[in-house]
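K.L.:
Any chance you can model this:
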Amino acid sequence: MKQSICGQQPLVLLGRNILLNVVQYYITKPSKEVGKRLRLKKLPGYPHEYGFGYYYQGDILLRPGKKNRFAVTSPTNYDVWPNATVPYEIEADFTDEETETLLAAFAQFESSTCVRFVQRTDELEYVTITNNGEGCYSYVGRDSDPAYNTLNLQTPGCMNSVSTPVHELMHAIGFMHEQSRPDRDTYIQFFPQNLAPKYQNANFINTNFAIYNGTSTTYGQPYDFVSVMHYSRFAAAATSIFPVLVKRNDNQAELGNDDGLSAGDVAQVMARYCPDD
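P.N.:
Presented below is the predicted three-dimensional model:
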């Protein structure tokens, strides 16, 4: 007998609240509690989804004063890295294997797009890559204050495949989550009743599962179910049995991927950083 995806938890009756165009704003700070979760590895979903309840949408740190300034990507350019070049500095004790994983993540961008990650010399704006025990997270886009250009990849949890480093690098160059697109509900069904019980409230849902408004841009690209920026089916789920996000007309389809940039991701990066290529 085919199992229902609706789950067994009581339905949270939020009506249109889950479709808010304005995402509730809050400033987030790194948390060791997220690191503990990742070490235990008892939750379903990708490693960069372990920060729910601590980080915005699971893995994003928000800067002060940047309320609702972006969506899938922002149509403005103030958070874009000039000349498609991202200086970085590693303040982490990665193993040789983990370093290779990070370099492989850089290489995906360099082989498919015009974006380049280069070791910092004397640049004032750069990404600092750390591996503190605080999970996987990044700020979104470039900031004039290096303190707000940090990207963390806790080891080993965030470095078991190339996809999480690529996901966080996408945030660092200014991209948000695919399932936050204004057209998400045309393609994806959201089952709030399958969230972990502590997340079944309007505040959590409106903050972490809202769709963005018309100020966002998708550069005319179709919805990408396998984007490295897409949540898994079980993001913030109570169990790995009942999914939270489901592709319409194919409720067994996987969402996101464990390999890195999809063709759709490449198209988005090219449209934003290399429109003339």
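
K.L.:
going forward, measure contacts and count neighbours with C-alpha atoms only.
P.N.:
Noted.

K.L.:
Surely residue 98 forms part of a helix?
P.N.:
Yes - applying DSSP: H, G, I helix; E, B strand; the rest coil, one finds residue 98 inside a helix.

K.L.:
And for it, the neighbour number?
P.N.:
19 (other CA atoms under 10 Å).

K.L.:
Next one: it from residue 67, what distance?
P.N.:
34 Å (CA to CA, to the nearest Å).

K.L.:
And for residue 183?
P.N.:
For residue 183, the distance to residue 67 - CA to CA - is 21 Å.

K.L.:
neighbour count winner among the two?
P.N.:
residue 183 (17 against 14).

K.L.:
Report how many residues lie close to residue 99.
P.N.:
Residue 99 has 15 neighbours, counted by other CA under 10 Å.

K.L.:
ok, now residue 266?
P.N.:
16.

K.L.:
Make sure I have this right: it is in a helix.
P.N.:
Yes - counting by three-state DSSP, residue 266 is located in a helix.

K.L.:
give the contact list for it.
P.N.:
Contacts for residue 266 (CA atoms under 8 Å, 6 or more residues apart in numbering) come out as 109, 112-113.

K.L.:
Contacts only, for residue 94.
P.N.:
Applying CA under 8 Å, 6+ apart, we find residue 94 in contact with 131, 155.

K.L.:
does it count as helix, strand or coil?
P.N.:
Classified using three-state DSSP, residue 94 is coil.

K.L.:
For it, give its distance to residue 173.
P.N.:
22 Å.

K.L.:
and what of residue 266?
P.N.:
Taking CA to CA, one finds residue 266 at 13 Å from residue 173.

K.L.:
Could you do residue 164 as well?
P.N.:
14 Å.

K.L.:
Over to residue 87?
P.N.:
11 Å.

K.L.:
likewise residue 137?
P.N.:
13 Å.

K.L.:
Of those two, which one has the most company?
P.N.:
residue 137 (32 against 26).

K.L.:
Surely that one touches residue 153?
P.N.:
Yes - contact criterion CA atoms under 8 Å: residue 137 and residue 153 qualify, at 7.0 Å.

K.L.:
Give me the contacts around the longest strand along the chain.
P.N.:
Assignment by DSSP state E gives strand 85-91 as the longest strand of the chain. Strand 85-91 is contacted by residues 115-121, 123, 125-131, 173 when judged by CA under 8 Å, 6+ apart.

K.L.:
I'd like the structure of this one too, to check against the first:
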Amino acid sequence: MKVTALPQTDWNVAMLDEIIAAVPPGQNLAQVGDMQILVEKLRTWRNQVAGGTVINFAFDGIAPAWTGGNLYYTFDASVSPAKKKAFLDGAAEWAMFANLRFIPRTAQANYFTVKENPSLGGGQSALGMVGGQQFLEIGPGSWNRATICHELGHTLGLVHEHQRSDRDAFVTILTNNIAAGYASSFVKLGNTLNTGAYDFFSVMHYRRDAFSVSPDVLDTIQPLPAYAQYLDVIGKQYDQILSPGDRAGMAAKYGAGPVLTSVVTTTLDSGPGSLRAALYYALDHPGTTITFNIPTSDPGFAGGVFTIQPTDSFPGLMRATILDGSSQPTNSNPNGPEIVLNGALCDPASVYSDGLRLLGSNCVVQSFIINGFSGSGIVIDGTNATGNSVRGCYLGLNSAGTASATNRYYPLIISGGASGNTVGGTNAAARNILSGSAYEGLIIRDSGTRNNTVQGNYIGVNATGSAALSNATAGVSIYGGAQGNVIGGTNTDAANVISGNTFQGLGISGANTRGNVVAGNLIGLNPAGNTAMPNGWSGVSIFGGAQSNLIGGTSAAARNLISGNSLQGVTVSDLGTTGNVIAGNYIGLN
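P.N.:
Alright, predicted model coming up:
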């Protein structure tokens, strides 16, 4: 990142005339992509180009910084309270990494107004401090953290990463694929002040098919062959919104930000002491253990729990990060964990914000209540996600563990080639409660998703195991080529209770879904194994071409108790569903 200079470029007269002509009378800023640049500057460049004496020329200064890092703002009446909070949380994210302060305007001459623009599908903003009132505008469906931080980047003085002066050594712009009217968003800007190496991860980088004549088909930006691995990375802020380059670039422009630590001391979304700040700290410090020490005076403390309500997803866990909710010293919730992550404020819901994402190796998530997110509670995803553990969590429940407080999708999903991860454990403290979901309680899916272990959990029942708390479909679904995963085990404390679900307790399906083992579980019974808590269909279903899976085993320790279900104990169906072994189980008995 970071382009902070105003540049030299290959503008032509026709392009400049088109941009200037589009400026309404009396307005001093011209629209250049999603940036707004002073009209007088554009007219100067146009006259220079038309004179024929200057082909490439430099801007005569840098995008003006906000004096002292103080940004004064107002909100237009079009911005709802929820969107105001989303915006301020995004501003606080930038302010964690540079000497910045976002201050409500009283009578300051230079300030920006945040407004909602119903004609926008993304956002637009003035570049740097232009003087007087300027605007930062966001479309109705675009109040996500990536868009907010991108547009704030412009307001703070950054232009697009793919327009920096050295971009031709890293990417190719496919000009024939750019939709009419958007060429100015891709013009290379010369003589830029580039802080750090070219940053494919920058929040200021466009995605590969931005403003394409045929999105999802024709690219407008492609990394050069040496950087081809970044093709599906650019412009996709799926994980941390601000890259290391973004953070370093802003600090270079405005000065260093506050010192961040691994201790969470507030329920705020962003800022020093927040969970988001601690997760960024962990990204920069492999092997970090994040602990909690939030005072009961915090506004997020109520009902014995500390509730953190982010307005967008948190950075993913990587690099052997341990996230330990049990470290909160206040033992205030006798019914379960003290730290709640609730996604009710994530906006817009269509972004599918997940509670936590484990994307690297050897990470631990321990003792959280995660509910109300528009995606899933916990996602363990990708081939880099190995050796992670999730234990002692209530996923999709209230803080008492007695009622559903569902995420939109699954309590927990393991996917995308994640391997060698553990959900639960062989003691009560490690037990996860995966119940009350609108879909399955647990998903294990995709080719390469293998050798994961699920043990000691309650799936479809409440936290005490005293009553059903149904997942709306199956308890556990394994499909899509997932192989070699173990549900339960031969240790007496490895048993999962998979009961009370609306469909089958456990389903294994699909071609190449093979070698999975289901052993030592209670399926359709209470934790004591003496009272029925029926799954609505069968206890176990194997179908759709799944092959060579094992239900039970030859030892007593491998025996599943599959009883009390509303329909069959075990079903095997469909052409190609072959080689599966069902052995040594108690079916229909206690």
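
K.L.:
Tell me, how many residues neighbour the alignment partner in the second structure of residue 253 of the first structure?
P.N.:
Taking TM-score structural alignment, the alignment pairs residue 253 of the first structure with residue 232 from the second structure. Counted by other CA under 10 Å, the residues lying close to residue 232 of the second structure total 13.

K.L.:
where does residue 232 of the second structure land in three-state SS?
P.N.:
Once three-state DSSP is applied, residue 232 of the second structure turns out coil.

K.L.:
so who does it touch?
P.N.:
Listed by CA under 8 Å, 6+ apart, the contact set of residue 232 of the second structure reads 207-208.

K.L.:
now do residue 236 of the second structure
P.N.:
Residues in contact with residue 236 of the second structure (CA under 8 Å, 6+ apart) are 201, 207.

K.L.:
which SS class is it?
P.N.:
coil.

K.L.:
same check, this time on residue 137 of the second structure
P.N.:
Applying three-state DSSP: residue 137 of the second structure is strand.

K.L.:
Count the residues that sit near the equivalent of it over in the first structure.
P.N.:
For residue 137 of the second structure, the aligned residue in the first structure is residue 152 (criterion: TM-score structural alignment). The number of residues packed near residue 152 of the first structure is 24, by other CA under 10 Å.

K.L.:
ok, residue 152 of the first structure - contacts?
P.N.:
Contacts of residue 152 of the first structure (CA under 8 Å, 6+ apart): 129-132, 134-138.

K.L.:
Show only the entries of those residues found in strands.
P.N.:
Per DSSP E, these map to strands at 129-130, 136-138.

K.L.:
I'd like those residues written out as a markdown table, with distance to residue 250 of the first structure added.
P.N.:
What follows is these, written out as a markdown table (distance: CA to CA, whole Å):
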| residue | distance to residue 250 of the first structure |
| --- | --- |
| 129 | 38 |
| 130 | 38 |
| 136 | 29 |
| 137 | 30 |
| 138 | 31 |
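
K.L.:
Which of those residues sits closest to residue 242 of the first structure?
P.N.:
residue 136 (24.2 Å; CA to CA).

K.L.:
and the gap between the closest one and residue 181 of the first structure?
P.N.:
Counting by CA to CA, the gap from residue 136 of the first structure to residue 181 of the first structure is 22 Å.

K.L.:
These two - which one has more neighbours?
P.N.:
Each of residue 136 of the first structure and residue 181 has its neighbours counted (other CA under 10 Å); residue 136 has more, 33 against 21.

K.L.:
Wait, that one touches residue 155, no?
P.N.:
No - judged on CA under 8 Å, residue 136 of the first structure makes no contact with residue 155 at a distance of 9.2 Å.

K.L.:
Mind telling me what residue 78 of the second structure corresponds to in the first structure?
P.N.:
Using TM-score structural alignment, the equivalent of residue 78 of the second structure in the first structure is residue 93.

K.L.:
how many other residues sit next to the nearest residue to that match once chain neighbours are set aside?
P.N.:
Spatially, and ignoring its direct neighbours in sequence, residue 93 of the first structure is nearest to residue 131 (7.1 Å; CA to CA, 6 or more residues apart in numbering). Number of residues near residue 131 of the first structure (other CA under 10 Å) recorded here: 21.

K.L.:
So which residues of the stretch 1-150 of the first structure form helices?
P.N.:
32-40, 96-112 (DSSP state H, counting those that start in this stretch).

K.L.:
State the distance from the match of residue 253 of the first structure to residue 221 of the second structure.
P.N.:
Taking CA to CA, one finds residue 232 of the second structure at 11 Å from residue 221 of the second structure.

K.L.:
can you check residue 109 of the second structure too?
P.N.:
Distance from residue 109 of the second structure to residue 221 of the second structure, by CA to CA: 39 Å.

K.L.:
higher neighbour count, these two?
P.N.:
Taking neighbours as other CA under 10 Å, residue 109 of the second structure and residue 221 compare with residue 221 leading, 24 against 11.

K.L.:
and the more buried one, what is it in contact with?
P.N.:
171-174, 206-210.

K.L.:
Likewise for residue 185 of the first structure?
P.N.:
By CA under 8 Å, 6+ apart, residue 185 of the first structure has no neighbours at all.

K.L.:
Does it lie in a helix or a strand, and which?
P.N.:
helix 184-187 (DSSP states H and E).

K.L.:
again with residue 222 of the second structure
P.N.:
strand 221-223.
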